[in-house]
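Q: sequence plus predicted model, see below.
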Amino acid sequence: MPESGRVPRIAITMGDPCGVGPEVVAAALSDPEVRRQCLPVVIGEPLAFRRACKVLGVEAEVREIRSPESVAESSIKEVPVYCPMRLEERDVEPGKPTNRTARATISYIETAVRMTMEGITDAVCTAPINKAVLASSGFPFPGHTEFLQYLTGSDKAVMMLVGPSLRVSLVTIHVPLREVCSLLSIEGITDTISITGKALWEFFGIESPRIAVCGVNPHAGEGGKFGREETEIIGRAVKRASDMLPFQISGPHPADTVFFHACRGAYDAVVAMYHDQGLLPIKLLHFHEAVNVTLGLPLIRTSVDHGTAYDIAGKGLAHPGSMKAAVSLAAKMVGQGRHRREAGRT
């Protein structure tokens, strides 16, 4: 069967089995529209997944598979679950993570990446992890994005948040606010613009991406009155990117106005300088629909845009909107990527 005719296979990690991950995955995969778009394989603990299905009243045909390769044998009605590290019932008590569940969570991510790199699956979609819990078990990475960059040997990974009316990429990610300005560089901003633009073309079907670049200071520095980063770093990066890339790039723009225009269609994406500058508008507009996408990797990865929510885990209260959107977007990105590759061969 030609690549374009095959339904995308998505490796969906359960995230922390003690959080809401199992529930949002179970809820998402009970949606007929989500199932129509992909063939999923859940990477995680079957005990936690079955419990989530029971809490939600979801009737799922769960099939435990012994090897990642067995996903190809699954029918469209089944939910194959592959578990690289088995846990016991006491290990997956909702809201009570341990070092053992942390290690299992890490193994889910590693397995999903390996399956996708080997071509068993077409994309990775991740449920939430808890950074503090993982750190307490010796996990050396700030979050998913940095770990995926390491696992794939990528030079740079870019976090993009995608909502129905807004896309935002970040230059810096999980760093203290006081360190942001010292981490800004012409090269780093240029690379973020480049990776963002290429992804918009390859995976979102945008022929000539329009990218707005934020300043970091109030009013984008007001000509140097409120800071020199815009004139000495960000503006130069915009000029360099405009000279070398076939995209429509503008900025630096004041962050307090650029998102207003972006969500009304003036731009295809905004490049923000730091975490909360970019996440605040996307979560304000699309709290239950936003998707975290990692750009710059040799694979497609989407994720929910929320945390483990231990306080409501196991209660059937978690909203599955972001997970549904993440699975759906992963499938669409696979399809668009195939289209670009096949068009390039003709």
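A: Cool, the structure landed. Numbers count the residues shown, from 1 in each chain.

Q: from here on, just use CA atoms for contacts and neighbour counts.
A: Noted.

Q: starting at the chain centroid, how far to the helix or strand where Gly251 lies?
A: Using DSSP states H and E, Gly251 maps to strand 248-253. Distance, stretch centre to chain centre, for strand 248-253: 24 Å (Cα atoms, centre = their mean, to the nearest Å).

Q: got the contact list for that strand?
A: Residues outside strand 248-253 that contact it (Cα atoms under 8 Å, 6 or more residues apart in numbering) are 208-215, 219-220, 230, 234-235, 238, 241-242.

Q: rerun that using 7 Å as the cut-off
A: Contacts to strand 248-253, defined as Cα atoms under 7 Å, 6 or more residues apart in numbering, come from residues 208-215, 220, 230, 234-235, 238, 242.

Q: and these, which of them are in helices?
A: Gly235, Val238, Ser242 (DSSP state H).

Q: then this one, side by side with the first:
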Amino acid sequence: MKGIIGITMGDPAGIGPEIILKALATESLSGTNCVVIGSAEVLQMVLDKELATPQTINIITSVEQANFEPGIVNVLDIPMSDMNTFEFGQVQAQAGDLAYRCIEKATELALGGDISAIATAPLNKEALHLAGHNYPGHTELLAKLTDTKDYAMVLYTDTLRVIHVTTHIALLKFLQTLNKSRVNTVIKIADEFMKKAGFSQPKIAVAGVNPHAGENGLFGHEEIEVLGPCIETMKQEGLDVYGPCPPDTVFLQASQGQYDIVVAMYHDQGHIPLKLMGFYDGVNITAGLPFFRTSADHGTAFDIAWSGKANPESMVKSVELAVKLSNI
């Protein structure tokens, strides 16, 4: 079903339910081919508390039953275990379990061709682990559910796109485990993803590890021993790759159009410039999956959950990008 997006609720105790409903009420998304996968009762509670624009919840049991009209929110209901003990803004196992079951159902639908992309609201890792689902986050969970071995996190805005060699590991471990095989894999994933996103011959910049990209070994040898050989190998395979590039300038250059995507070495190297330039319009994408997956680029924000204060802009951008990618 080309163009139908499954939106997963994420952790219901966080801002996910609120930003989903706020997003679906915007002019760009109202009436769009979207199906929410989550608790209909929780979504109705958000509306009853007047935390989002009034809309009608349409509970469905299959995507074919969806009614894509403005003001209608189609929901494949994944019920909470016990609404009587549900608490706003609190880490709880049943909320983590619901978030997991939403992802599990969405993956089933995507693999079965019922939806063409998934947009995920944020989950809480502690709640996920309390429920017995021991994954670092969405990326690793989706990789497991789809049996995907080669994948990477992409942060995406209209002006800057970043893909990561590593994410949630300590810097010391990153340096100890940096290797040519992983760098080559991520460069290839970047090329394949960008081509799927409509870039016929993407320009890929590879950020260095060290200040000034090592400056010919003066500040480190990772660029000489690992990154340089990888870049040459990828060039020989026909990819348009540049670097190793000094990390303090490459993200600005990419934002100005010199490169289409930057390969960042570790979590904060890519996240800091992306969030500085586009905190609210940044979208998190898992590249390498058999379907497109986008996500709001922020957490569950328990401190403002269920208060009506949550900004839906990143969720809006996430769904809009999922729609765009699934129709290319």
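A: It's in. Just so we're clear, the structure is a prediction, and the values are computed from it rather than from any experiment.

Q: is there a quick PyMOL command that grabs whichever of the contacts of strand 248-253 of structure 1 are buried?
A: Buried residues among those (16 or more other Cα atoms under 10 Å), as a PyMOL selection:
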select buried, resi 209+210+211+212+213+214+215+220+230+234+235+238+242
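
Q: just the strands from the stretch 101-250 of structure 1, written as ranges.
A: In the stretch 101-250 of structure 1, the strands defined using DSSP state E, counting those that start in this stretch lie at 123-126, 158-162, 167-170, 210-214, 248-253.

Q: need the contact partners of stretch 204-218 of structure 2.
A: Contacts with stretch 204-218 of structure 2, where a contact means Cα under 7 Å, 6+ apart, come from 219-223, 240-247, 250, 259-265.

Q: endpoints of it, how far apart?
A: Separation of the first and last residues of stretch 204-218 of structure 2 by Cα to Cα, to the nearest Å is 25 Å.

Q: burial count for the counterpart of Trp306 of structure 2 in structure 1?
A: Alignment note: Trp306 of structure 2 maps to Gly314 in structure 1; criterion TM-score structural alignment. Neighbourhood size, Gly314 of structure 1 [other Cα atoms under 10 Å]: 23.

Q: same check on Ile78 of structure 2?
A: 19.

Q: distance check, it against Thr8 of structure 2.
A: Using Cα to Cα, Ile78 of structure 2 is found at 10 Å from Thr8 of structure 2.

Q: mind listing the shared neighbours of those two?
A: Joint contacts of Ile78 of structure 2 and Thr8 (Cα under 7 Å, 6+ apart) are Ile37, Gly38, Cys102.

Q: out of the residues you listed, the closest to Glu126 of structure 2 would be?
A: Distance to Glu126 of structure 2 across the shared contacts of Ile78 and Thr8 of structure 2 (Cα to Cα) is lowest for Cys102, with 16.7 Å.

Q: any idea how far stretch 221-232 of structure 1 is from the chain center?
A: In terms of Cα atoms, centre = their mean, the centre of stretch 221-232 of structure 1 is found 32 Å from the chain centre.

Q: er, stretch 72-92 of structure 2 I mean
A: Here the centre of stretch 72-92 of structure 2 is set off from its chain's centre by 22 Å, with Cα atoms, centre = their mean.

Q: quick one: buried residues of that stretch?
A: Buried residues in stretch 72-92 of structure 2, counted by 16+ other Cα under 10 Å: 72-78, 80, 86, 88-92.

Q: which one in structure 1 is aligned with Leu21 of structure 2?
A: Aligned by TM-score structural alignment, Leu21 of structure 2 pairs with Ala26 of structure 1.

Q: now do its match: how many residues are near it, please.
A: Per other Cα under 10 Å, the neighbour tally for Ala26 of structure 1 reads 27.

Q: and for the one 4 residues further on?
A: By other Cα under 10 Å, the residues close to Ser30 of structure 1 number 18.

Q: spatially nearest residue to it (excluding sequence neighbours)?
A: Leaving aside its sequence neighbours, Ser30 of structure 1 sits nearest to Val58 (Cα to Cα, 6 or more residues apart in numbering; 6.7 Å).

Q: what's the answer for Ser137 of structure 1, then?
A: In space, Ser137 of structure 1 is closest to Asn99, 5.3 Å off (Cα to Cα, 6+ apart).

Q: show me what that neighbour aligns to in structure 2.
A: Matched by TM-score structural alignment, Asn99 of structure 1 corresponds to Ala93 in structure 2.

Q: how near is Arg35 of structure 1 to Glu89 of structure 1?
A: Distance of Arg35 of structure 1 to Glu89 of structure 1, given as Cα to Cα: 28 Å.

Q: oh sorry, the question was meant for Val291 of structure 1
A: 31 Å.

Q: coming back round to it: the match of Asn99 of structure 1 touches Leu130, doesn't it?
A: Yes - Ala93 of structure 2 lies in contact with Leu130 (Cα atoms under 7 Å); the separation is 4.9 Å.

Q: so what sits against both of those two?
A: Residues touching both Ala93 of structure 2 and Leu130 by Cα under 7 Å, 6+ apart: none at all.

Q: next, count neighbours for Ile109 of structure 1.
A: By the criterion of other Cα under 10 Å, Ile109 of structure 1 has 27 neighbours.

Q: swap that for Met333 of structure 1, sorry
A: Look at Met333 of structure 1: counted by other Cα under 10 Å, it has 23 neighbours.

Q: same question, Thr190 of structure 1
A: The tally of other residues near Thr190 of structure 1 (other Cα under 10 Å) stands at 22.

Q: likewise for Leu47 of structure 1?
A: Leu47 of structure 1 - counted by other Cα under 10 Å - has 16 other residues nearby.

Q: for it, give its distance to Glu93 of structure 1.
A: Distance of Leu47 of structure 1 to Glu93 of structure 1, computed by Cα to Cα: 10 Å.

Q: before we move on, what about Ala237 of structure 1?
A: Applying Cα to Cα to Ala237 of structure 1 and Glu93 of structure 1 gives a distance of 49 Å.
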